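>>> With the input below, show me the fold.
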Amino acid sequence: MNLQNKLWYAFLVDSIIVFTSVYISTVSLFPISEVFTLPLFVISTTLIISHHVFAHFYKMYKRAWEYASVGELIIIFKAVTFSIIVAALCQFLFMEDVFFRVLASTWMIQIFLISGSRFSWRFFKDHGVFGNRKSLKPTLIVGAGSAGTLVARQLKYNKDSGLEPVAFIDDDKRKQNLDIMCLPVVGGIDSLAENVQKLGIDTIVIAIPSLNKKELNKIYKECLSTNATTQMMPMFEDLVTGKVSVNEIRNVEIRDLLGRPAVNLDTAAIENFVRDEVILVTGAGGSIGSEICRQLSNYQPSQIVLLGHGENSIYAIEMELRSSYGSEIEFTTEIADIKDREKLFSIMKHYRPKAVFHAAAHKHVPLMERNPEEAITNNIFGTRNVAEAADAGDVETFVMISSDKAVNPTSVMGASKKIAEMFVQNLDKKSNTRFVAVRFGNVLGSRGSVIPLFKEQIRKGGPITITHPEMERFFMTIPEASKLVLQASSLAQGGEIFVLDMGEPVKILDLAKNLLRLSGLSEDDIGIEFTGMRPGEKLYEELLNDYEVRDEQIYPKIYIGKSTKVNVEEVMELVQACWSADKDVIRETLLSIANQTPSTVPALEKSHVAII
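Model (predicted):
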């Protein structure tokens, strides 16, 4: 029924109710012989007109009555009361008589019938009278707090979700055995499996946004002991920004199970740094580079220059950003290779960006082991080209994306990142541009991460391949990594290496098992095989060298420590000299340079290592 039809329906129903209430009141208060001598038509007409005047005044015909509550009942009370008073005044002025008993009885009957007509709409919606209730899945909500009741209310109102809430689970003893929104709180987490079986639950919805990752893991394991599907309410951040609505329940994802809380950053500082400025991002089509562009767009720079080598990926992120922010921000694309030094200098001088985020790099460890010369030309010399072009273009801040593999590197990729860090730190000493680097661990969902590989192996029926059962890695999400990069730009004084304190490392084997469970499978369905460690791989990753000592806190979760530098000119000469040598010689040279310590190289002046 469209809005216009609803309005006329409500108007007609109210008119019938008013006339009926006058007739019932008259018949019940006067003998039948006297009923027809009373001015029923005049009384009814007066009441109908006055009622509709006040109904429009209180916007009774513009309310969504399927969500009616006490507030709507008060509106009905006011509209009916004032219409009765006005009718009484009209009778006194024009008829010189007021039928008080008729009006009083009419007042009570009108409130009862009009309220009933309106609240019946909510009753029909809440109880699915006009829908197919058989298709709704019995749902257990974990968490009877404000978030849980919000989910329950939305699922009750919106039957399109296909879920029917039947009970709550909550560890709060004060709530157990009580009813909330007419739904019982049937017990704590330890009784979850029992209640799923007893109530015939099809779906479990976890609705506790304050859960830390360890608590979520505990609840999720309890859910896995049942045959029910486990889902979660959307994140409050997505609800507030309008990306999703409460009833859009989502599946539990691997990022939800990481044992590390999200990082709180100083968004005001980032906005002050970015707003109305020109920003350039290299590797803008990659996983990290494209997310940096998305995050930057939230802070309204005047222009973002998307620089990348792959035209398809650059086109994709350009179209996405134009669709979301095209009316507010200018997006410019530059197809360029960071090895093309001349073009980089031309681009920097043309756009004069305030900040450069350097995300372009070769990151795949085994590929760089087999092609070490490419790690040199792209990761080292490419970084040098971008950095020196930024210096020549009077860029205010240059942020290089590094890796935890740059710490005590055992791979060509890690060594190339470490040497690139050395270069930008050295350039910071003699440039007006502030040069900093940011180290991350592994990024969930990036094209080179294990998650897409495991998902593809699961899709094909397995097996999942892992190099070693004790292999551990630090993990973070792409948005968190990108926010860290932006925070680094706003905090940069020059020469720092920013490192995210990413909590406890995650075993790759546990990650694979969680992915299997999230896919509704087990190790019996999809096998797990160990293939042996690959060249350049480490069993454990690190975030800091032993001599990068934490010193003082400068920001929540940010510390300053000490590092050492080498003679970068000599380092770059060594790198240049070995570039055309045998692959094994290149590999050995890079690792030798990158693993120099204070005991093997003269320590220069203090620099910074900041841990977020």
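>>> Only C-alpha atoms from now on, for both contacts and neighbour counts.
OK.
>>> What strand or helix carries Ala167?
Assessed by DSSP states H and E, Ala167 sits inside strand 163-169.
>>> wait, what's in contact with Tyr351?
Listed by C-alpha atoms under 8 Å, 6 or more residues apart in numbering, the contact set of Tyr351 reads Val278.
>>> what's the answer for Pro602, then?
Counting by C-alpha under 8 Å, 6+ apart, Pro602 has contacts Val566.
>>> who's in contact with the residue nearest to Met348 when sequence neighbours are not counted?
Computed as C-alpha to C-alpha, 6 or more residues apart in numbering, the closest residue to Met348 that is not its neighbour in sequence is Gly393, at 5.2 Å. By C-alpha under 8 Å, 6+ apart, the contact set of Gly393 is Phe345, Met348, Lys349, Arg352, Pro353.
>>> one more, for comparison:
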Amino acid sequence: MTHRQRLSLFIVIDSCIVFMTIFISRFLVNSDFHIVTAEIWMSSLVLLLGHHLFAIKLGLYYKSWEYASVGELVIILKAVSYSVMLAGVFQQVIIQTVHVRLLLITWLLHLLLIGGSRFVWRVYLDSLNKEKQKKKRTLIVGAGSAGTMVVRQLVKNKQSELYPVAFIDDNVSKQHLDILGVRVVGGLDSIDWVVSDLKIDNIIIAIPSLTKKQLHRISKACVKTRVKTQTLPMLEDLVTGKVSVNQFQDVKIESLLGREPVDMDMQSVAKYVTNKTVLITGAGGSIGSEIARQITGFAPKQLILLGHGENSIYSISVELKEQFPTTKTLFITEIADIQDAEKMMRVMKHYAPDVVYHAAAHKHVPLMEHNPEEAVKNNVIGTINVARAASDNHVNTFVMISSDKAVNPTSVMGATKKLAESIVQYMNEQSATTFVAVRFGNVLGSRGSVIPLFKKQIEAGGPVTVTDPEMVRYFMTIPEASRLVIQAGALAKGGEVFVLDMGKPVRIVDLAKNLITLSGYSLDDIDIAYTGIRPGEKLFEELLTKEEVHEEQVYPKIYVGKTSSPYFQEIERLLATSHELNKHELRSELIYLANKKVDKTLSVSS
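Just a heads-up that it's a prediction; the model follows:
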């Protein structure tokens, strides 16, 4: 039954009840139906008009009676009392005689029958909707075509565990309207009381065309309600039939970053990638595989996927062939370790790539604190091997992925990344190849990042572990990070360190709380445990040192740091003696060298 049909039914029932009560009262007072005067007819008309007036004013017809409580009974009492009082005023003013006993009995009958009709309606709904009571009461955000489609599908789909009870929409012209039996109860600013008043169990954001900023605003409002929130699949997926309208997705935590994604300059990227040979080291990792996906869209001639792990390289190669069935790009897999200088040289010589994206690295901070020699082998020696092989085989552009932990590093991982940046800048001075580095913060959803860990802990019932309540980090998504890397290759002139404007840093504990809420739990269900800062960690990270900062953007939301003086000779001396040092000594030397300000006279070696 639609809202309009329901409203009409209640008006008819109430009209009959109100109209009858005064005549029944007359009979009870005089025991004779024939004694019906014009006064009674006029009083009944005033009573009828007054009842509907006060019922509408007090919202009696808009109440959900299957969830009626004392509040609804108070509204009935007010509507009935006010209408009877109005009839009494009418009798006093017009007739100049108030029939007190008649009005009192009318009031009692009126109250009994109106309340009783609602009780009967509730019993009827309870018997009719036993299955609905088992379903989750769902609020739909967005009363447009997508939201309407969601409601239609949920109502038709008897197997769905969701049942739509209300819409939220900021469009004032839609508010208080009835759409397929579901009322638009208000705008986004009313979502708190709507969730509480209507006992909402689930929220669906049904606006596929939202921008990142709009989704951020809506997601934040939904998170505050502590109700599980989901989104509609992408519009193109619905149109192409990849997914159905009732295949909802959990709101992604990146929606809460509130930052529009970085867009690529398609023409400049296509110019240096299309129909070229591209090699990606660490192609099986989170960033490397996403770079491969995005690069394939530009139709390179060959894409060499190089990595140490055979399973991850196999997975991304199969995925690319399935995702781009019509591409002419030749996908080539190379299982190789970047620590093997000879193998790197052979690969570069054989394929002669035009572009190299160097994404292979050890990045886990605590693990590298315990294994500094492995961080040196992979992040420093590995970078030297790949960079030299690229230079010797006349690669046009070399882009290395760095980290914000390379700024004033306090960890082995950060120190080795800083040395790798210096190697890249040194190679740029020595080679015809254009060498650049790209520096960004934590990548949401990447292997070893906090999000997969938090999700696993939430699924296990908690607790969610956070190192320190004051720890903050810059965050970006995997696609954003990959776009920055690819765009850097187009902007590269040589020796730069590119940095993304990542907005405001985010507190890790806030990230954990939001993820708990988005997963459908409250902070009472899942505990947060503080474990203390781990070796090598800082409470906050920086993206550029004061000496590196350039104020202007070289591309929307992309900055370039001033090139610092490379100190390759000192790096070589450390590498030559690193096998003689224990872990503690090696860690100290790495962090000392990475933070050392080196004179420009040391910047070039033959």
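>>> gap between the strand holding Ala167 of structure 1 and the chain center?
25 Å (C-alpha atoms, centre = their mean, to the nearest Å).
>>> with structure 2 superposed, average distance for that strand?
Following the fit onto structure 2, the mean deviation recorded for strand 163-169 of structure 1 is 3.7 Å by mean C-alpha distance after the TM-score superposition for structure 1.
>>> just checking, what packs against that strand?
strand 137-142, helix 146-157, strand 183-184 (3 or more C-alpha pairs under 8 Å, 6 or more residues apart in numbering; DSSP states H and E).
>>> Now do the last one: which elements does it pack against?
Just to be clear, that refers to strand 183-184 of structure 1. Partner elements for strand 183-184 of structure 1 (3+ C-alpha pairs under 8 Å, 6+ apart): strand 163-169.
>>> Helix or strand: which one has the spatially most central residue of structure 1?
Residue closest to the mean C-alpha point of structure 1, counted by C-alpha atoms, centre = their mean, is Asp238 at 5.2 Å. Taking DSSP H and E as the definition, Asp238 of structure 1 sits inside helix 236-240.
>>> In the contacts of Gly393 of structure 1, which residue is surrounded by the most others?
Pro353 (23 neighbours; other C-alpha atoms under 10 Å).
>>> Am I right that it is in contact with Val281?
No - if you go by C-alpha atoms under 8 Å, Pro353 of structure 1 and Val281 don't touch, sitting 9.8 Å apart.
>>> Which secondary structure elements does the helix holding Asp238 of structure 1 sit against?
Partner elements for helix 236-240 of structure 1 (3+ C-alpha pairs under 8 Å, 6+ apart): none found.
>>> Could you pull up the residues touching Ile189 of structure 1?
Val142, Ile169, Asp170, Asp171, Ile219, Glu222.
>>> what do you get if the cut-off is 10 Å, keeping everything else the same?
Ile189 of structure 1 sits next to Val142, Gly143, Ile169, Asp170, Asp171, Asp172, Asn195, Lys218, Ile219, Glu222, Cys223 when contact means C-alpha atoms under 10 Å, 6 or more residues apart in numbering.
>>> do the same with Gly187 of structure 2
Contact analysis of Gly187 of structure 2 by C-alpha under 10 Å, 6+ apart lists Val141, Gly142, Phe167, Ile168, Asp169, Asp170, Asn171, Val172, Lys174, Gln175, Val194.
>>> which one of the residues you listed has the most neighbours?
Neighbour counts for these (other C-alpha under 10 Å) peak at Phe167, which has 32 neighbours.
>>> which residues does that one contact?
By C-alpha under 10 Å, 6+ apart, the contact set of Phe167 of structure 2 is 138-144, 147-148, 151, 174-179, 182-187, 191, 194, 203-204, 206.
>>> hang on, the earlier thing: starting from the helix holding Asp238 of structure 1, tell me the next helix or strand along the chain.
Counting by DSSP H and E, the next helix or strand C-terminal to helix 236-240 of structure 1 is strand 250-251.
>>> Show me what that following strand is packed up against.
strand 203-206, strand 229-232 (3 or more C-alpha pairs under 10 Å, 6 or more residues apart in numbering; DSSP states H and E).
>>> Which stretches in the stretch 351-500 of structure 2 count as helices?
365-370, 372-375, 382-392, 412-430, 450-459, 478-491 (DSSP state H, counting those that start in this stretch).
>>> again, but for the stretch 51-200 of structure 1
Counting by DSSP H, counting those that start in this stretch, the helices of the stretch 51-200 of structure 1 are 70-94, 100-126, 146-157, 192-199.
>>> Centre of the chain to the first one, how far?
It refers to helix 70-94 of structure 1. Distance of helix 70-94 of structure 1 from the chain centroid (C-alpha atoms, centre = their mean) equals 50 Å.
>>> Can you spell out the matching residue range in structure 2 for that helix?
Per TM-score structural alignment, helix 70-94 of structure 1 has no counterpart in structure 2.
>>> Can you check what angle separates that helix from helix 100-126?
150 degrees (axes from the mean of the first three to the mean of the last three C-alpha atoms, to 10 degrees).
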